[in-house]
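In: compute the structure for the input listed below.
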Amino acid sequence: MDLRRAEAQEGGRPRPTRPGVESTSRARTLAEEGITARGYAANVRDHVALAAALDRAAQALGSVEALRYSTLPQKEFLRPVLETTPGDLVGAFEFSIQAPVAAVHQVLQGMRVLGRGTVLFINGGTAVPPLPEYVGTSIAFAGESAYGQMMHEALVGDGIHVGQLIIPGAITPGHPKKDPQVLADTLWAMHEERGDFRRFATTMDDE
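Out: Sure thing, here's the model as predicted:
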């Protein structure tokens, strides 16, 4: 939500780019602050419903110009490598690979027509390097990272920036690098500067 405020302060119009139940509540809070925002609920593990939510948002507010994919992994994805079954990886795949691909696919044509756009993936520290204690996110985040890197390279000539922010450990209010407002400012800078694909919020040992 701090990112939405940063967008509004910079003169941008916040977009409903993170479908979910929480987004509808946050949209109401932002609306009370005079910021244009709407929430569209969808289960990200249902890629058809996710695409439909983004389509409704685009029809109501116009083409999505900035997409941020940052979902909190479920506990079932955080099992040690020796305890992980094939079935445990299905949800992680849906959550961190299938869903972001579906979301980007849904908004990409609109961005290409506009000739501009930003896609930002936010991942935890298990994206690089993998951790055997959290095998589901380690495998799924690696796939999400690979997809994002390839899209970054494929779209650079189209005026569309794809980036990734790695946040080691937990988001921590009051932390000099991982406070929610600091992270919002970092994401806004990534959107504005359109630099390299990957940025770290802090060092990997700061967990």
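In: okay, CA-based contacts and neighbour counts for the rest of this
Out: OK.
In: show me what counts as buried in the helix or strand hosting residue 6.
Out: Using DSSP states H and E, the element containing residue 6 is helix 2-9. Judged by neighbour count (16 or more other CA atoms under 10 Å), helix 2-9 contains these buried residues: 3-8.
In: tell me what that helix is packed against?
Out: Counting contacts by 3 or more CA pairs under 8 Å, 6 or more residues apart in numbering; DSSP states H and E, helix 2-9 is packed against helix 180-193.
In: which neighbouring elements make contact with the helix it packs on?
Out: Here helix 180-193 touches helix 2-9, strand 160-167, going by 3+ CA pairs under 8 Å, 6+ apart.
In: tell me what angle the last one forms with helix 180-193.
Out: Taking axes from the mean of the first three to the mean of the last three CA atoms, to 10 degrees, one finds strand 160-167 and helix 180-193 inclined to each other by 150 degrees.
In: now the other sequence, so there's something to compare against:
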Amino acid sequence: MFNIPAITWTLTAVLLLSGSHHALQAARSHHLTDKVNNSLHTLMNVLMAAMLWNLAPATTLAQIAVLTAAALWFVIQAVARPEFKTLCAGGQSRLKCAYHGLTMAGAALMVAMMAHMTTPGQGIAPAGGTPMAHNHHAMAAAAPNTAAAPLGGSAGLAIPLTVFFGAAAVVFMILPLRSRATTTTPGHTATRKLTLRAEHGLEALGAAAMAAMFATMAT
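Out: You can find the predicted model right below:
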């Protein structure tokens, strides 16, 4: 899929758009937890966009470590006791944090899978190299014996993750339609509802991008 430049650029734009939104939210937030959460989302989107172009391969282990720590942080929030009100509180917030934890874990797994798809000793790709599908297909053709085993295992993991993030994208696309059908309550202004729709739209785009990236790894 990513050997088509238009798709690569589209996914890059989606990831950077989502990252910019979270960066803006982090700057505007007055709560430390929200600042941290949005900053982690910004970092994840930037790392995913960089992976599309095989940038910074020397930092692969650091990327995996940071994304894994971010996943753990969101899981901790999802299971935190109710008295910790600065963390996730309420059923919907806990589900949201749990999903974000899975997203961070999926991003960490994607980085690890890309590292295993390369020929030993060559890294992911040179910095500033071609998009990942170009390198993926080139390496598979040049070194079938070394790449065959990792690719087989990666496909087994990528398929269910493609389904999961594809389903998440559909859910996030339905949520704005559901909120539009409900009546306005005193605590929900029109501006807040518009913000929620924008957030759901960005979540849907982000999930679709993750699904597309895992789908490529499954082929």
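In: how close are the two chains, by TM-score?
Out: Remark: TM-score between the superposed chains equals 0.30 [TM-score structural alignment, normalised by the length of structure 1]; 112 aligned residues with a CA RMSD of 5.8 Å.
In: helix or strand right after the helix holding residue 6 of structure 1?
Out: Following helix 2-9 of structure 1 in sequence, per DSSP H and E, is helix 21-32.
In: burial measure for residue 52 of structure 1, as a count.
Out: 16 (other CA atoms under 10 Å).
In: secondary structure element for it?
Out: helix 47-61.
In: could you pull out the helices in structure 2 for me?
Out: 5-28, 32-52, 60-79, 91-116, 132-142, 144-181, 190-217 (DSSP state H).
In: from residue 75 of structure 2, how far off is residue 197 of structure 2?
Out: 24 Å (CA to CA, to the nearest Å).
In: what does residue 43 of structure 2 give?
Out: Here the criterion is CA to CA. By it, residue 43 of structure 2 lies 18 Å from residue 75 of structure 2.
In: now residue 176 of structure 2
Out: 25 Å.
In: rewinding a little: now tabulate the helices of structure 2 in a markdown table and tack on mean neighbour count.
Out: Output for the helices of structure 2, formatted as a markdown table (neighbours: other CA atoms under 10 Å):
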| stretch | mean neighbour count |
| --- | --- |
| helix 5-28 | 18 |
| helix 32-52 | 20 |
| helix 60-79 | 19 |
| helix 91-116 | 20 |
| helix 132-142 | 17 |
| helix 144-181 | 16 |
| helix 190-217 | 19 |
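In: re earlier: next, the angle from the helix holding residue 6 of structure 1 to helix 180-193.
Out: 50 degrees.
In: unless I'm mixing things up, residue 170 of structure 2 is touching residue 204, no?
Out: Yes: Residue 170 of structure 2 lies in contact with residue 204 (CA atoms under 8 Å); the separation is 6.9 Å.
In: distance check, residue 107 of structure 1 against residue 120 of structure 1.
Out: Separation of residue 107 of structure 1 from residue 120 of structure 1 (CA to CA): 13 Å.
In: mutual contacts of these two, please.
Out: Counting by CA atoms under 8 Å, 6 or more residues apart in numbering, the common neighbours of residue 107 of structure 1 and residue 120 are residue 67.
In: top helix in structure 1 by residue count?
Out: Structure 1, longest helix under DSSP H: helix 135-155.
In: returning to that earlier point: who are the packing partners of the helix or strand following the helix holding residue 52 of structure 1?
Out: Next helix or strand after helix 47-61 of structure 1 toward the C-terminus (DSSP H and E): strand 66-69. Here strand 66-69 of structure 1 touches helix 99-114, strand 117-124, going by 3+ CA pairs under 8 Å, 6+ apart.
In: ranking those by burial, who's on top?
Out: strand 117-124 (a mean of 23; mean count of other CA atoms under 10 Å).
In: on that earlier part again, distance to residue 47 of structure 1 added to the helices and strands packed on strand 66-69 of structure 1, as JSON lines?
Out: Below are those laid out as JSON lines (distance: least, CA to CA, whole Å):
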{"stretch": "helix 99-114", "distance to residue 47 of structure 1": "6"}
{"stretch": "strand 117-124", "distance to residue 47 of structure 1": "17"}
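In: and of those, who's closest to residue 32 of structure 1?
Out: Between residue 32 of structure 1 and these, the shortest separation by CA to CA is 26.3 Å, and it involves strand 117-124.
In: next, the angle strand 160-167 makes with the closest one.
Out: 20 degrees.
In: which strands and helices lie in contact with strand 117-124 of structure 1?
Out: Using 3+ CA pairs under 8 Å, 6+ apart: strand 117-124 of structure 1 touches strand 66-69, strand 160-167.
In: okay, those strands in CSV with distance to residue 148 of structure 1 and mean neighbour count next?
Out: CSV is the format used below for those (distance: least, CA to CA, whole Å; neighbours: other CA atoms under 10 Å):
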stretch, distance to residue 148 of structure 1, mean neighbour count
strand 66-69, 11, 21
strand 160-167, 7, 24
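In: and residue 50 of structure 1, which of those is closest to it?
Out: Per CA to CA, nearest to residue 50 of structure 1 of those: strand 66-69, 11.7 Å.
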